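A.B. asks: take a look and give me a structure for this.
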Amino acid sequence: MKVLVTGGAGLVGMALRRHLQAAGHSVLATDITDFSRHDPDLFLADLNDHARLEQMVVEGEVQAIVHAGGISGPLMQREFPRSVMRINVDSTVFLLDLARRHRIGRLMLMSSHVVYGHSDKVVVSEEDAVHPGTTYAASKVAGEALVESFAREFGISAAALRLTRVYGPHRRANCYLRQAIEDSFVGRTTIIPCDPSFPYHFLSVEDVAGATLAALAAEKLDHSTYNVGSGEVLTMDAVRNIILAVVPGARIELVEGRDPAPEVQNDFSLRRMAEDAGWRPQYPLSAGFANYYRRALADGKVMQ
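C.D. replies: Okay, here's the model as predicted:
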């Protein structure tokens, strides 16, 4: 299969490229920058460069699109809400229309668990109402609505994956796990402000790639949204213990405070992905973080 990956230089995009290629797929990856990595397999193109993207789709005979590009978290460009909406929503509708006009077999949108906002549910499922609390979350809700509308109106095969907190190599945005590894390399104590009872849902980027490949390979996707998580709910104290068990000499201090993305979600149902795509998470935090640390140790730094 020939797959176009947007956001190909990002956390999710880099892992997707590796997994797709390992599975024998041909990958066309694009991003606005390669972050000075001198990446010869990355096509530099802005998401607003519609002519360039369409040329890539046509000339590359693209059969599927994974849209992992755009503003990738609620803390990024927070002071520019119109820009967040313009970039995320416009790029999604353009790529959906490309899929419609060029009869591309499947489109996957990387969405986020933040669409749910604060939830009192014991287990959050895709059937629950969304209550976006940030412009970023609203942009993902809009993208999901477009995915569903294009599927209904034009019959294209498309779905959105609602990812929980993704970690792994090439993460550039704020991440306590990345910070702990970086601090360990220089003998610094990692200070983490948190509420002791706040639930965290860390998701290995390897599981994101696995879920995406499973969704691309599924004969039919019966739904337009899918939760993708690790299946774990952890307090920050439990996260600290996992870090300390993996990283020799790590020092972690938890102080009173709250997470920058404070909406509470207790647990997530992963049944849809299991039933429709046969996917289940493979990396609890203990395994996923150990892999992350080994890669950073081998490279001598946290890859960004």
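A.B. asks: contacts, neighbours, all on C-alpha from now
C.D. replies: OK.
A.B. asks: please name the nearest non-neighbouring residue to residue 274.
C.D. replies: The shortest distance from residue 274 to any residue that is not its chain neighbour, by C-alpha to C-alpha, 6 or more residues apart in numbering, is 5.8 Å, and that residue is residue 280.
A.B. asks: from residue 108, how far off is the one you found?
C.D. replies: 18 Å (C-alpha to C-alpha, to the nearest Å).
A.B. asks: which one's more surrounded, these two?
C.D. replies: residue 108 (24 against 19; other C-alpha atoms under 10 Å).
A.B. asks: hmm, residue 65 and that one touching each other?
C.D. replies: Yes. Using C-alpha atoms under 8 Å, residue 108 is in contact with residue 65, at 6.3 Å.
A.B. asks: how about the helices in the protein?
C.D. replies: 11-22, 50-59, 81-101, 135-154, 176-186, 205-217, 236-246, 271-277, 285-299 (DSSP state H).
A.B. asks: list the buried residues in the longest one.
C.D. replies: Going back to what we said before, that points to helix 81-101. Buried residues in helix 81-101, counted by 16 or more other C-alpha atoms under 10 Å: 84-85, 87-100.
A.B. asks: ok, stretch 166-184 next?
C.D. replies: Residues of stretch 166-184 classed as buried: 166-171, 176-184 (neighbour count, 16+ other C-alpha under 10 Å).
A.B. asks: and for stretch 270-286?
C.D. replies: Of the residues in stretch 270-286, those buried (16+ other C-alpha under 10 Å) are 270-274, 276-277, 279-281, 283-285.
A.B. asks: second chain to compare with the first, below:
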Amino acid sequence: MILVTGGLGMIGAHTARALADGGQRVVVTSHRRTEVPSFLTDRVIVETLDTTDRDAFLGLAERHMITDIVHLAGSAPDADPVVFFRAELAGLLNALDAARAWQVRRFAVASSLGVYLGRPEIPWQEDLALPSAELPHLIIAFKKAVEPLTTHALQGTGVQPVILRIGSVWGPLVDPESPFFHLPPYVSAALRGDQPGSVYADDGFDCCYAPDAGRAIAMLIMTETLRYDTYNVSSGRRATNREVAEALRAVLPDARLDLVPGRRDDAGDDPYLDITRLTEDTGFRPAFDLPAAVADYVAWRADHPR
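C.D. replies: Here you go, the predicted model:
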């Protein structure tokens, strides 16, 4: 059985679905969220768990024979950074304790494309040395620390670490007004009939539809042999605001969209994640291009608030 912490969140839920689609038995944990997405109903076991509670975490083994862990649980930053870091670190260390105590095969943990900030090379590849750079958010700072903490904690244990450098993911279950990625609120405004804020047509960004991200992570768990400990998880291509607007107009012909010609600035290309390593080791290829993702999300939102 595969454990997915944070399994009712956007990325966790889509990972759980992909694992179930692959014939795996899945148990997901959630702390505050209780609503099970329709695509997971009767397909997974749900456990309420505060990952900072070590005894409760390790107690999962009394009810489930867990063979792999995907640790995606996380919290929103507190006003006090130390409070946030303490909670995130406790959850990570408890998950690592569980992985070692249960002798699971693989321990996958969420990192972020933000760890590459400061590298000028485009696209970002896993073999780039991570730079010392000022990071824009506490979450990225912690994700950057997660990587060495995980690999060192699992050295010599027989548990394979899988660092997931996850790109800009959106889709069903995303926060419609996400402060971290402009695409969800942009699309949400169009769905409400409002005019989204102006964007530069040719500005680009990393972009991955949530079902594809979940499937990629599931494949990194289910694939028999992985050659590396670190994988980029995204679509492997740069998207632009122009492409988003064209995809929206195809399904919402009356959408009022203001595109400013050109780019905000001309200082180089837009960063995105290279997924060659992921594709070569698992065979993963995105099932959704941007028009298909936008159409699928608009259809989803017709019956769901997020």
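A.B. asks: overlay the chains and give the TM-score.
C.D. replies: TM-score for the superposed pair, counting by TM-score structural alignment, normalised by the length of the first structure: 0.85. Supporting figures: 291 aligned residues with a C-alpha RMSD of 2.8 Å.
A.B. asks: the residue nearest to residue 274 of the first structure -> the second structure?
C.D. replies: Counting by TM-score structural alignment, residue 280 of the first structure corresponds to residue 285 in the second structure.
A.B. asks: right, and that match touches residue 279 too?
C.D. replies: Yes. At 6.4 Å, residue 285 of the second structure counts as touching residue 279 under the criterion of C-alpha under 8 Å.
A.B. asks: tell me the spacing between the aligned partner of residue 189 of the first structure in the second structure and residue 185 of the second structure.
C.D. replies: Here residue 189 of the first structure is matched to residue 195 in the second structure, going by TM-score structural alignment. Distance, residue 195 of the second structure to residue 185 of the second structure, by C-alpha to C-alpha: 11 Å.
A.B. asks: hey, what's in contact with both of those two?
C.D. replies: Common neighbours of residue 195 of the second structure and residue 185, counting by C-alpha atoms under 8 Å, 6 or more residues apart in numbering, are absent.
A.B. asks: return the member of the buried residues of helix 81-101 of the first structure nearest to residue 12 of the first structure.
C.D. replies: Nearest to residue 12 of the first structure among these, counting by C-alpha to C-alpha, is residue 88 at 15.7 Å.
A.B. asks: name the nearest residue to that closest one, sequence neighbours excluded.
C.D. replies: Using C-alpha to C-alpha, 6+ apart and skipping residues adjacent in sequence, the residue nearest residue 88 of the first structure is residue 70, 5.4 Å away.
A.B. asks: before we move on, the earlier item: and the helices of the first structure as JSON lines, adding distance to residue 2 of the first structure?
C.D. replies: Output for those, formatted as JSON lines (distance: least, C-alpha to C-alpha, whole Å):
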{"stretch": "helix 11-22", "distance to residue 2 of the first structure": "10"}
{"stretch": "helix 50-59", "distance to residue 2 of the first structure": "9"}
{"stretch": "helix 81-101", "distance to residue 2 of the first structure": "13"}
{"stretch": "helix 135-154", "distance to residue 2 of the first structure": "21"}
{"stretch": "helix 176-186", "distance to residue 2 of the first structure": "32"}
{"stretch": "helix 205-217", "distance to residue 2 of the first structure": "11"}
{"stretch": "helix 236-246", "distance to residue 2 of the first structure": "38"}
{"stretch": "helix 271-277", "distance to residue 2 of the first structure": "20"}
{"stretch": "helix 285-299", "distance to residue 2 of the first structure": "28"}
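A.B. asks: those: which one's closest to residue 112 of the first structure?
C.D. replies: With C-alpha to C-alpha as the yardstick, what comes closest out of those is helix 135-154 (7.0 Å).
A.B. asks: quick check: buried residues in that closest one?
C.D. replies: For helix 135-154 of the first structure, burial by neighbour count (16+ other C-alpha under 10 Å) applies to 135-144, 146-151.
A.B. asks: next, count neighbours for the counterpart of residue 70 of the first structure in the second structure.
C.D. replies: In the second structure, the residue paired with residue 70 of the first structure according to TM-score structural alignment is residue 74. With neighbours defined by other C-alpha under 10 Å, the count for residue 74 of the second structure comes to 20.
A.B. asks: the residue mapped onto residue 164 of the first structure from the second structure: neighbouring residues, count only.
C.D. replies: With the correspondence set by TM-score structural alignment, residue 164 of the first structure lines up against residue 167 in the second structure. The number of residues packed near residue 167 of the second structure is 23, by other C-alpha under 10 Å.
A.B. asks: isn't residue 167 of the second structure right next to residue 208, touching?
C.D. replies: Yes. At 6.7 Å, residue 167 of the second structure counts as touching residue 208 under the criterion of C-alpha under 8 Å.
A.B. asks: what is in contact with these two at once?
C.D. replies: residue 234.
A.B. asks: run the chain-centre distance for stretch 178-187 of the second structure.
C.D. replies: With C-alpha atoms, centre = their mean, to the nearest Å as the basis, stretch 178-187 of the second structure stands 15 Å off its chain's centre.
A.B. asks: now the terminal residues of it, how far apart.
C.D. replies: One end of stretch 178-187 of the second structure to the other measures 11 Å (C-alpha to C-alpha).
A.B. asks: what's it in contact with?
C.D. replies: The contact list for stretch 178-187 of the second structure (C-alpha under 8 Å, 6+ apart) reads 168, 170, 171, 174, 175, 176, 177, 196, 197, 248.
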